[in-house]
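Chemist: no sequence on this one, just coordinates:
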């Protein structure tokens, strides 16, 4: 098994764990804290995320890309790591001080905001960008897995009623803080301490700010929607939206995992190799995998949403059904776009296209949210998110249409989309009053899987007969 497969498995395991833990705790939390309690956490966390963004700037992409391109040179690795980190540390201290001013002067819920300060401070120690650039996914997964398990156990032990919302907030942010601190023992083994000059630090500021523009733009339709919901409606609507968004993370987490693994590999290949066939082949395989994961999982979850939501969340969360139907289709566009940007745009340093696409998505989201949230609340925010992902994906695809085999990639996704639509239409409209809701849920899952596989095979059979090729040639 090569390192790409290993890293994808390691990172996928962790991403699934990140999703699995909330899935385990959400049925409990939704009943104990209610939509309002979840909304308090979600709103406070969303605001604190903006401060974290100003600490990290574009480091998750820039730092990853920089380390990946020079990781074979120990001297450059040491100098670049410490010069980038000192920039991050300076920003962390400065932004943390500003956040405390916000807590005591502007915050709607001062106590919740103060708890979230732990999350803001934790960004000072976030070096995931370095470990990902070094392709050290195993170390991250093992340590973070233990912390996630501990966090989940604490939720069940200490969160007992609606008044424990602040305890819940504290547990969640302490888990993040410990995850960041736990990675530092690896640093001294790889890069000895080095005190960089200001000129060495300054080199990283401009390219970081360029990618930071993308981070800010993306945040407007990833984070701002919940803040706008809290301002234009109420915390219960934020709670509904947050609850639906957690489930949507299931298909997107695997796609994000793929992008995280492939970004340093593609960067290193573009920097050290001239064989474009390898990079084209990896890009094509990633498109196929992303199309399969995003379309099948999204359509499947949508198809069983009427049964899943009352079982999973309990009564009072029926509004999440509509949110599922609007938000989940965005997974396909997010998946396709994620592959293009993490495996082509960012490794090739085509930052202008990436930044512009993100701002188009942000503008779309802000306009739609402003028009729809006051009247349709969480549903309006969901529409804004869907349209934003479509705009971002379409723009990125259009801008690189002459640089990659875009027609081939789009054609590859069609069978997965067709199978997903057929599966969704059949299982969503399949009902039986003679079967209990839990039995109906499992029956729909089985039927959905069979329909998806059969539809894919039928399309493959028809295509091979028309083109007069074998199934083996088609897969290759």
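Modeler: Sure thing, it's come through. Keep in mind that what you see is a predicted model, and the values were worked out from it rather than measured.

Chemist: hey, let's count contacts and neighbours off CA atoms from now on
Modeler: Noted.

Chemist: Show the contacting residues for residue 17.
Modeler: Listed by C-alpha atoms under 8 Å, 6 or more residues apart in numbering, the contact set of residue 17 reads 145, 148.

Chemist: Which parts of this structure are strands?
Modeler: With DSSP state E, there are no strands along the chain.

Chemist: Can you tell me the number of residues neighbouring the closest residue to residue 13 other than its chain neighbours?
Modeler: Spatial nearest neighbour of residue 13, chain neighbours left out: residue 141 (7.6 Å); criterion: C-alpha to C-alpha, 6 or more residues apart in numbering. By other C-alpha atoms under 10 Å, 19 other residues sit near residue 141.

Chemist: what residues are up against residue 141?
Modeler: By C-alpha under 8 Å, 6+ apart, the neighbours of residue 141 are 10, 11, 13, 14.

Chemist: Turn the buried ones among the residues you listed into a named PyMOL selection, would you?
Modeler: Only the buried entries of those go into this PyMOL selection, using 16 or more other C-alpha atoms under 10 Å:
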select buried, resi 10+11+13+14
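
Chemist: Presented hereafter is structure B, for comparison with structure A:
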């Protein structure tokens, strides 16, 4: 068996082998995270219960409202630019680090100040928001990950981050055994980010790179912001149409348990997000290079990319929808039984992750980022309106229906209304022919 696998690998081009290797490392990383989430994360959820989970989720979602300032949206630009011009890496990395650290500080101050103003009599919420927001300062060190992604060498960041993740998973188990209060789990989240940062720095330095060589350039910062402001602005809209439902559930309904049920549903669904993210991060540099050489080959590769994305969506949505009540019962217990019906519906919204990430990759490669802002702004408006109308009457199920309708409009239907994006709509429709999609994938692997 191993001989056959080795023989097949030798038939692949060096570039494809590199992409598959990188995907393998990212896949292993996410499998480890998934495994621990299914054990430790679910254990924590059971321990906290619907109400405390809802409170923690509200704080995390509240901080997310300001996280756009941390400029994580610049990642695709940085990865692309380093892949194109490796000699400019120190200037690009140094500038990116400076921008993201400043953005993290703004996020921290804005989140803490706003929650004090809105809820002056909720000290626990104040602390939760402050601790979670402090973690955005460490996001600046994700710049190191951008470098490894540009070189298709994610295995190094996998080792660094997973070490921190595994260690803190053990700490969380200890907190449960000690019957620790809710706030300690927020501190554990911050500690995990700190340890992950230390690991990234060690790995980067050990590979012969030097953070001391980074240099921030005002000119480079202006270039990144001039092109990336569309991504940042789109990030605000993305938050509104992707996560505002949880913030509105926590704000519009006095009982935080409803948000707890919804959050548990979202947690299960988003466990599947790593598949399209792994695929996108591995394929972006190669698609960029292919486009420069052959437009026809580029379009063929895009179709296969969407074929794989559609199959990933269906492979997850169908079984989870059918067995949602059993899954919730097994994972979370009787206290979360109400989340079973929510999950059976919500899981179908995963086409947003699979097909949306694929479209985002195309927009980055083709420098059509302006459409990100247009699409997500429309989605944000639709989601706000639908949640405002549906949540008061239908609670978490209203938020679920609002999410699916919003994603359907933004990810699929809108492509056919914009001339420059009609080919994306065609890629999506073609990928729905599963027989043809599987045939194209098999041909690509031969």
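Modeler: Received, thanks. Please read all numbers here as calculations on a predicted model, not as lab measurements.

Chemist: After superposing, what score do the chains get?
Modeler: Overlay of the two chains. TM-score (TM-score structural alignment, normalised by the length of structure 2): 0.86; 421 aligned residues with a C-alpha RMSD of 2.9 Å.

Chemist: tell me, stretch 308-325 of structure 2 lands on which residues of structure 1?
Modeler: Mapped onto structure 1 using TM-score structural alignment, stretch 308-325 of structure 2 spans residues 289-306.

Chemist: cool, and stretch 162-175 of structure 2?
Modeler: So stretch 162-175 of structure 2 sits over residues 145-158 in structure 1, by TM-score structural alignment.

Chemist: Just give me the mean distance for that stretch relative to structure 2.
Modeler: Following superposition, stretch 145-158 of structure 1 is found to deviate from structure 2 by 1.2 Å on average (mean C-alpha distance after the TM-score superposition for structure 1).

Chemist: Flag every buried residue along that stretch.
Modeler: Using 16+ other C-alpha under 10 Å as the burial criterion, the residues of stretch 145-158 of structure 1 that qualify are 145, 147, 148, 151, 152, 154, 155.

Chemist: so what's the aligned partner of residue 369 of structure 1 in structure 2 up against?
Modeler: Under the alignment (TM-score structural alignment), residue 369 of structure 1 maps onto residue 387 of structure 2. Shown in contact with residue 387 of structure 2 (C-alpha under 8 Å, 6+ apart): 245, 248, 398, 399, 402.

Chemist: I'd assumed residue 8 was in contact with residue 261 of structure 1.
Modeler: Yes - counting by C-alpha atoms under 8 Å, residue 261 of structure 1 touches residue 8, with 5.9 Å between them.

Chemist: ok, back up a step: so which of the contacts of residue 141 of structure 1 hold up in structure 2?
Modeler: Among these, the ones still in contact in structure 2 (both residues aligned by TM-score structural alignment, their matches' C-alpha atoms under 8 Å) are 10, 11, 14.

Chemist: Which parts of the stretch 151-300 of structure 2 are helices?
Modeler: Applying DSSP state H, counting those that start in this stretch to the stretch 151-300 of structure 2 gives helices spanning 155-177, 182-206, 218-252, 257-270, 274-293, 295-322.

Chemist: Tell me which of those helices sits nearest to residue 98 of structure 2.
Modeler: Closest to residue 98 of structure 2 of those is helix 218-252 (C-alpha to C-alpha; 8.9 Å).

Chemist: quick one: residue 49 of structure 2 and residue 200 of structure 2, what's the gap?
Modeler: 34 Å (C-alpha to C-alpha, to the nearest Å).

Chemist: and these two? which has more neighbours close in?
Modeler: residue 200 (22 against 18).

Chemist: The more buried one pairs with which position in structure 1?
Modeler: Residue 200 of structure 2 maps onto residue 183 in structure 1, by TM-score structural alignment.

Chemist: Identify the residues contacting the closest residue to that match other than its chain neighbours.
Modeler: Closest residue in space to residue 183 of structure 1, ignoring its immediate chain neighbours: residue 140 at 6.9 Å, by C-alpha to C-alpha, 6+ apart. By C-alpha under 8 Å, 6+ apart, the contact set of residue 140 of structure 1 is 128, 131, 183.

Chemist: Between those, which sits nearest residue 361 of structure 1?
Modeler: residue 128 (26.3 Å).

Chemist: Show the contacting residues for the closest one.
Modeler: With C-alpha under 8 Å, 6+ apart, residue 128 of structure 1 has these contacts: 60, 140, 180, 183.

Chemist: Now intersect the contacts of residue 141 of structure 1 with the helices, please.
Modeler: Mapping the contacts of residue 141 of structure 1 onto helices (DSSP state H) picks out 10, 11, 13, 14.

Chemist: quick check, nearest of those residues to residue 276 of structure 1?
Modeler: Closest to residue 276 of structure 1, out of all of these and judged by C-alpha to C-alpha, is residue 11, at 25.8 Å.

Chemist: what's the nearest residue to the counterpart of the closest one in structure 2 if we skip its chain neighbours?
Modeler: With TM-score structural alignment defining the correspondence, residue 11 of structure 1 maps onto residue 26 in structure 2. Residue nearest to residue 26 of structure 2 in three dimensions, not counting chain neighbours: residue 278, with 5.9 Å by C-alpha to C-alpha, 6+ apart.
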